[in-house]
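K.L.:
Give the three-dimensional model of this entry:
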Amino acid sequence: MLRWIGGRRVGTLVIDIGNTRLAWRYRGSSGDLRFGTASHHAITDVFDELPQAHKIAISSVRRDHEGEIQNWLDSTSRSDVTWIRSGADLTSNVLTEEPDKTGADRALCALAWGARSEGRGAVIIDAGSAVTVDAVTAAGELLGGWIAPGLYSLRIGLQQVTPSLPDPTGATDDGHWSRESRSAVHGGLHTLFVAGVKALRERVLKGLEADTMTVVTGGDAQPLVDSIEGAIHQPGLVLDGLETILNRDREHE
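P.N.:
Next up is the predicted model:
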């Protein structure tokens, strides 16, 4: 998705400021595509190596993590920036009771789905630090949904409350039960996470049409994609939503 201004293609940069990390995607004027993730403090080093983007769109769910990005924008004189900080910035497609308290990530995922023109509604699961399970219409309207701890949050929470338990990173959990603590924690967390999300999905599906699709995005999407039959894995759906905004703005110029 490249933007055209004055008959020439220009580069775009979209950035998703999450709770624990940032995701970004750069599209150059020649069609060059670059993307990645980084910590909040290291992201400016990544951006300094990119060619200049003419248009930038940024979503944020954490105001306290915007400082590094804003300093970079100020130092490079980037003034043409679109910020999406909550559903209140996208009220035409956010039908929750409190758009200003609805996360930008949820609103952008819904917007991106509507832009795909699939003609079918979706349950959109965004598996990040928090996992959201949302009802979305074919037109990209966010009707509402559920919010629960993500896999990372479950692990960190367990470690904080029960510090004597081992870190399950890298463990496996084959078999009907585990005989050692690392795999027991790993299997317990993953099973709880997947089963909980599937239960929330079933609850949402009961209020939607029979042909509703299931779309999964976010850093911990894979165990859900592996467990939910017919689920579509759509990495970077929030970034897709930001690019949809830039493309929509272009059409109105």
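K.L.:
all contacts plus neighbour counts: C-alpha atoms, from now on.
P.N.:
Will do.
K.L.:
The residue of the chain positioned farthest from its centre and Thr169, how far apart?
P.N.:
Most distant residue from the mean C-alpha position of the chain: Arg179, 35.6 Å away (C-alpha atoms, centre = their mean). According to C-alpha to C-alpha, to the nearest Å, Arg179 stands 17 Å off from Thr169.
K.L.:
contacting residues around the helix ranked longest in the chain?
P.N.:
Counting residues, the longest helix in the chain under DSSP state H turns out to be helix 181-205. Residues from elsewhere that reach helix 181-205, judged by C-alpha atoms under 8 Å, 6 or more residues apart in numbering: 123, 131, 133-135, 145-146, 150-151, 154-155, 165-169, 171-173, 177-178, 212, 223-224, 227-228.
K.L.:
to compare against the first, here's another:
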Amino acid sequence: MNTLDIDAGNTRLKWRWQMSGQEPKYGAVINQPAEVMVEALHKFVGDSVVDVCRLSSVRSREVVDEVCQKVLGAFSVQPRLPDPASGIGGVIVNEVDPLRLGLDRWLAMLAAKGLYPSRAVMIVDAGTALTLDIVGADGVFQGGFICPGLSTMLRAMTESTDLLVMPEVPEFRRMPAFPSIQAIQNGALSMAAAFVEREFERFDGDICVILCGGDAALLAENLGIPVDYRPELVFDGLAIALPAEDL
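P.N.:
Next up is the predicted model:
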């Protein structure tokens, strides 16, 4: 069975393509009109038959509908979106409708719990937003945080001042800096890293920290705590929420 998984994020459209019996392949494109993004996806997949397509998205309903329409036209398969519900994958959500969490956060929790079924897990998604969610050893969602991501923090600072210009290629380091723009970049990284470390300390180290998202590798390198870097966590959650054999 050939399976195409798509994650439509705030910054990029990402995908995982797995042909039967082969290792998965990954690709991404910066957000553009749906037709352009699906065209790039079609070139990646080529003429291969897509048997199953699963979709995660934090985009608007209009964008999701357009992506689904273009995917159906390109591959003759209707993308399936998961329906978040408490109990799936052993993750129990009591205090809020799972739909209100955001599909990417919920899917990442499913995947994290699948990796560590008997441990408490802290899922950190470092992308446009920096999200941190906690699931207890019993599978119960204990709440989370949503903060600006590294580039979002940097953009907010440069757009709010007249004399600072957003660097074409940001360089984040966890150390003091002399030039203002470098100090802003380093401050953003230091704030994000200290935040994750502080939440880890609240559990006296008795929790597994799992990182995903576009800035996760950078964040992982600058943390003073043990972490499990899993860049494809949302795709793994899709496979739990929508098993291919059931579609």
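K.L.:
Just the TM-score for the two chains, thanks.
P.N.:
Between these two chains, after superposing, the TM-score reads 0.82 (TM-score structural alignment, normalised by the length of the second structure); 234 aligned residues with a C-alpha RMSD of 2.6 Å.
K.L.:
Which parts of the second structure are helices?
P.N.:
Along the second structure, counting by DSSP H, helices occupy 34-45, 61-75, 103-115, 150-159, 180-201, 216-221, 233-241.
K.L.:
Any buried residues in the first one, and which?
P.N.:
For helix 34-45 of the second structure, the neighbour count (16 or more other C-alpha atoms under 10 Å) marks 34, 37-38, 41, 44-45 as buried.
K.L.:
thinking again about what came up before, quick one: buried residues of the longest helix of the first structure?
P.N.:
Neighbour counts over helix 181-205 of the first structure (16+ other C-alpha under 10 Å) mark 182-187, 189-190, 193-194, 197-198, 200-201, 204-205 as buried.
K.L.:
Leaving out chain neighbours, which residue sits closest to Glu66 of the second structure?
P.N.:
Of all residues not flanking Glu66 of the second structure in the chain, Ala34 sits nearest, at 6.3 Å (C-alpha to C-alpha, 6 or more residues apart in numbering).
K.L.:
Name all residues that make contact with that neighbour.
P.N.:
Ala34 of the second structure neighbours (C-alpha under 8 Å, 6+ apart): 63, 66-67, 70.
K.L.:
circling back to that earlier point, aligned to the residue farthest from the centre of the first structure, what sits in the second structure?
P.N.:
Aligned against the second structure by TM-score structural alignment, Arg179 of the first structure finds its counterpart in Phe178.
K.L.:
Nearest residue to the residue mapped onto Tyr26 of the first structure from the second structure in space, please, no chain neighbours.
P.N.:
Taking TM-score structural alignment, the alignment pairs Tyr26 of the first structure with Trp17 from the second structure. Distance criterion C-alpha to C-alpha, 6+ apart; nearest residue to Trp17 of the second structure, sequence neighbours excluded, is Leu4 at 4.7 Å.
K.L.:
and Ile228 of the first structure, how many neighbours does it have?
P.N.:
Using other C-alpha atoms under 10 Å, Ile228 of the first structure is surrounded by 16 other residues.
K.L.:
repeat for the one 5 residues further on
P.N.:
In terms of burial, His233 of the first structure registers 18 neighbours under the definition other C-alpha under 10 Å.
K.L.:
per the alignment, it corresponds to what in the second structure?
P.N.:
Match for His233 of the first structure (TM-score structural alignment): Tyr229.
K.L.:
Correct me if wrong: that match contacts Cys208.
P.N.:
No. Using C-alpha atoms under 8 Å, Tyr229 of the second structure is not in contact with Cys208, being 10.9 Å away.
K.L.:
Pull the contacting residues for the closest residue to Tyr116 of the second structure other than its chain neighbours.
P.N.:
Computed as C-alpha to C-alpha, 6+ apart, the closest residue to Tyr116 of the second structure that is not its neighbour in sequence is Cys208, at 7.8 Å. Cys208 of the second structure makes contacts with 116, 119-122, 227-228, as judged by C-alpha under 8 Å, 6+ apart.
K.L.:
which one among the residues you listed gets closest to Ala241 of the second structure?
P.N.:
Nearest to Ala241 of the second structure out of the contacts of Cys208 of the second structure is Tyr116 (C-alpha to C-alpha; 16.5 Å).
K.L.:
distance of that closest one from Leu238 of the second structure?
P.N.:
Counting by C-alpha to C-alpha - Tyr116 of the second structure and Leu238 of the second structure are separated by 17 Å.
K.L.:
Now stretch 14-24 of the second structure: buried residues?
P.N.:
By 16+ other C-alpha under 10 Å, the buried positions in stretch 14-24 of the second structure come out as 14-19.
K.L.:
if I pick the aligned partner of Ile6 of the second structure in the first structure, what's in contact with it?
P.N.:
Aligned counterpart of Ile6 of the second structure in the first structure: Ile15 (TM-score structural alignment). By C-alpha under 8 Å, 6+ apart, the contact list for Ile15 of the first structure reads 22-25, 56-59, 239.
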